[in-house]
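[1] structure here, sequence nowhere to be found:
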């Protein structure tokens, strides 16, 4: 790469260890209040890491978390990060349907704005549960509820999420909807492969993420989107009883080395908030997807 390196968007999905989709069958929503809450301490640790790296990011935060930890929300805003919505109750969009989706994102936005004292314009669906096939109504509802962009589509094939037919660059899924900023992928072997963090970042060699993101920035000349969860830097978190082998593997593998990997990534690339990195495409009208 020559000249000033491209700035990528760093994002954090603020949810607790017991709220992940992998544990939904063994930790029902009605049991959340009895679980040990670790999201506040873990997110404070993330904020410390960001401060040390002198960078800002976007915190897609559950309304459920903001309702119980308003001081954490105030710190996110005070330190210059973007406060965005991850919905309220971490429910998959294609499962709950249109009416419940509208109620969920409206409730989350109200709680976040009250706690943070700032306007919330960004949204990320739990478990990337938005797609052209299953939720064509989602982007128009987001626009009607006051959001300006979504980062909810992962253009990959996966057993829990993904829309492999989706564009790899920001696009307008519906003429009456918000801009979609998809998660970053690289093209290889005739398909789109993930290069945006999450479990892939913990499970695969660090060099793959570094090379993939470098290719997106250098060869393609595009900014990337990276994400992780506060619980991913918490190797001592409780173990979910009754969870299946695959769920345990995905959730717990690589936790002990995650923080060091993250610190390295923060140092090797330039980072910023979603609304800053993609400000132009959020503000400017895009042609609707075919």
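    Great, that's in hand. Because the structure is a prediction, the values reported are computed rather than measured.
[2] going forward, measure contacts and count neighbours with C-alpha atoms only.
    OK.
[3] in contact with residue 18, which residues?
    Applying C-alpha atoms under 8 Å, 6 or more residues apart in numbering to residue 18 gives the contacts 27, 32, 35, 240.
[4] if we use 7 Å, what do you get?
    Neighbouring residues of residue 18 by C-alpha atoms under 7 Å, 6 or more residues apart in numbering: residue 27.
[5] shouldn't it be within a strand?
    No. Read with DSSP: H, G, I helix; E, B strand; the rest coil, residue 18 is helix and lies in no strand.
[6] same for the longest strand along the chain, what does it pack against?
    Identified as the longest strand of the chain according to DSSP state E is strand 7-14. If you count contacts as 3 or more C-alpha pairs under 7 Å, 6 or more residues apart in numbering; DSSP states H and E, strand 7-14 packs onto strand 58-61, strand 225-228, strand 270-272, helix 274-277.
[7] for the ones you listed, give me CSV that also has mean neighbour count and distance to residue 129.
    Below are the helices and strands packed on strand 7-14 laid out as CSV (neighbours: other C-alpha atoms under 10 Å; distance: least, C-alpha to C-alpha, whole Å):
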stretch, mean neighbour count, distance to residue 129
strand 58-61, 26, 15
strand 225-228, 22, 15
strand 270-272, 22, 25
helix 274-277, 22, 19
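[8] ok, and here's another one to check against it:
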């Protein structure tokens, strides 16, 4: 059976979409950065558990912390793009999106010399309003995307999207879509990762992963470095919903993550896709 997919969206605590109305991008440089220490914390945990994953890195982080990216690569993890400025795709023009993914890819490649083939939109913001992004991704040489979340959410999601890994056709060619994982429990959908991982009982996440992984389709866990940092600075003036989403369960994330990493097999996107392609050709 295929291993599951482990992914990390590498961004700092002040760069999340829920805070963008409070923190301007021009202010990022002045804020105390914690992304390097938090990502190193994850790297140590993954090494302790002997797992490898895919790190979707924000280009802004790659540009300012190239040594961190080299440590990620040296530890055997795959590097991928999370855009450069953490902008929601559906708020960009097609040219702005093209520039953003080019800049992000350049920042990662400049730091590591590694080719970048996979992309994940900030806040999963390829939705019905921004499906045009796929053609641009293919034109720019990306072969894998992981941005279309098959749930309903106020900021992202395509509720009727496919749950399984699949090919998506565009006028420019084909791209492989790896949707963030969602399990079905009767009429309910159980997403796997991020705030859902911190909010739901860990037994529910493990149930969801086993349910998804009962066939050839792997489950995929996603998280952010700031989610293992309960001591991060609190951002003032944030609405109740954004505050809850960001801060709920931070103190238990690392403990839960250890449980899951010890319970399941994981691998980077590239390794799992190779197995998926081999099965499709068999």
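    Okay, I see it. Keep in mind that this is a model prediction, so the values were computed, not measured.
[9] quantify their similarity with the TM-score.
    Remark: TM-score between the superposed chains equals 0.95 [TM-score structural alignment, normalised by the length of structure 2]; 279 aligned residues with a C-alpha RMSD of 1.7 Å.
[10] corresponding residues in structure 2 for the longest strand of structure 1?
    On structure 2, the counterpart of strand 7-14 of structure 1 by TM-score structural alignment is residues 3-10.
[11] and if you look at stretch 249-268 of structure 1?
    Aligned using TM-score structural alignment, stretch 249-268 of structure 1 spans residues 244-263 in structure 2.
[12] run through who's touching that stretch.
    Stretch 244-263 of structure 2 has contacts (C-alpha under 7 Å, 6+ apart) with 49, 195, 198, 199, 202, 227, 228, 229, 230.
[13] could you point out the longest helix in structure 2?
    Criterion DSSP state H: the longest helix present in structure 2 is helix 94-112.
[14] for structure 2, what spans make up the helices?
    35-48, 59-64, 66-74, 94-112, 133-139, 194-199, 202-212, 240-247, 253-263, 269-281.
[15] average offset of the second one relative to structure 1?
    What that stands for is helix 59-64 of structure 2. By mean C-alpha distance after the TM-score superposition for structure 1, the fitted helix 59-64 of structure 2 averages 0.4 Å away from its aligned residues in structure 1.
[16] any idea how far that helix is from the middle of the chain?
    16 Å (C-alpha atoms, centre = their mean, to the nearest Å).
[17] now the helices of structure 2 as TSV including distance to residue 82 of structure 2?
    Shown next, in TSV, are those (distance: least, C-alpha to C-alpha, whole Å):
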stretch	distance to residue 82 of structure 2
helix 35-48	14
helix 59-64	7
helix 66-74	13
helix 94-112	7
helix 133-139	12
helix 194-199	15
helix 202-212	24
helix 240-247	19
helix 253-263	22
helix 269-281	14
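[18] out of these, nearest to residue 181 of structure 2?
    helix 202-212 (7.6 Å; C-alpha to C-alpha).
[19] I'd like to know how many residues surround the corresponding residue of structure 1 for residue 190 of structure 2.
    Taking TM-score structural alignment, residue 190 of structure 2 has residue 194 as its aligned residue in structure 1. Using other C-alpha atoms under 10 Å, the number of residues around residue 194 of structure 1 comes to 21.
[20] ok, back up a step: quick one: buried residues of the match of stretch 249-268 of structure 1?
    Neighbour-count burial for stretch 244-263 of structure 2 flags 246, 247, 248, 249, 250, 252, 253, 254, 256, 257, 260, 261 (criterion: 16 or more other C-alpha atoms under 10 Å).
[21] distance of residue 204 of structure 1 from residue 260 of structure 1?
    14 Å (C-alpha to C-alpha, to the nearest Å).
[22] what do you get for residue 176 of structure 1?
    When distance is defined by C-alpha to C-alpha, residue 176 of structure 1 is 42 Å away from residue 260 of structure 1.
[23] and residue 80 of structure 1, what is it in contact with?
    Contact analysis of residue 80 of structure 1 by C-alpha under 7 Å, 6+ apart lists residue 56.
[24] what does it align to in structure 2?
    By TM-score structural alignment, residue 80 of structure 1 lines up with residue 76.
[25] which residues touch residue 12 of structure 2?
    33, 34, 35, 226.
[26] at 8 Å what do you get?
    Residue 12 of structure 2 neighbours (C-alpha under 8 Å, 6+ apart): 33, 34, 35, 61, 225, 226.
[27] by neighbours, which of those wins?
    Most surrounded of those: other C-alpha under 10 Å gives residue 226, at 27 neighbours.
[28] wait, residue 120 of structure 1 sits on residue 111?
    No. Look at residue 120 of structure 1 against residue 111 with C-alpha atoms under 8 Å: they stay out of range, at 10.1 Å.
[29] dump the helices and strands packed on strand 7-14 of structure 1 into CSV; add distance to residue 85 of structure 1 as well.
    Below are these laid out as CSV (distance: least, C-alpha to C-alpha, whole Å):
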stretch, distance to residue 85 of structure 1
strand 58-61, 5
strand 225-228, 14
strand 270-272, 17
helix 274-277, 12
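[30] about what we covered before: list the contacts of the match of strand 7-14 of structure 1.
    Against stretch 3-10 of structure 2 from outside (C-alpha under 8 Å, 6+ apart): 35, 39, 52-58, 61, 82, 213, 218-225, 264-269, 272.
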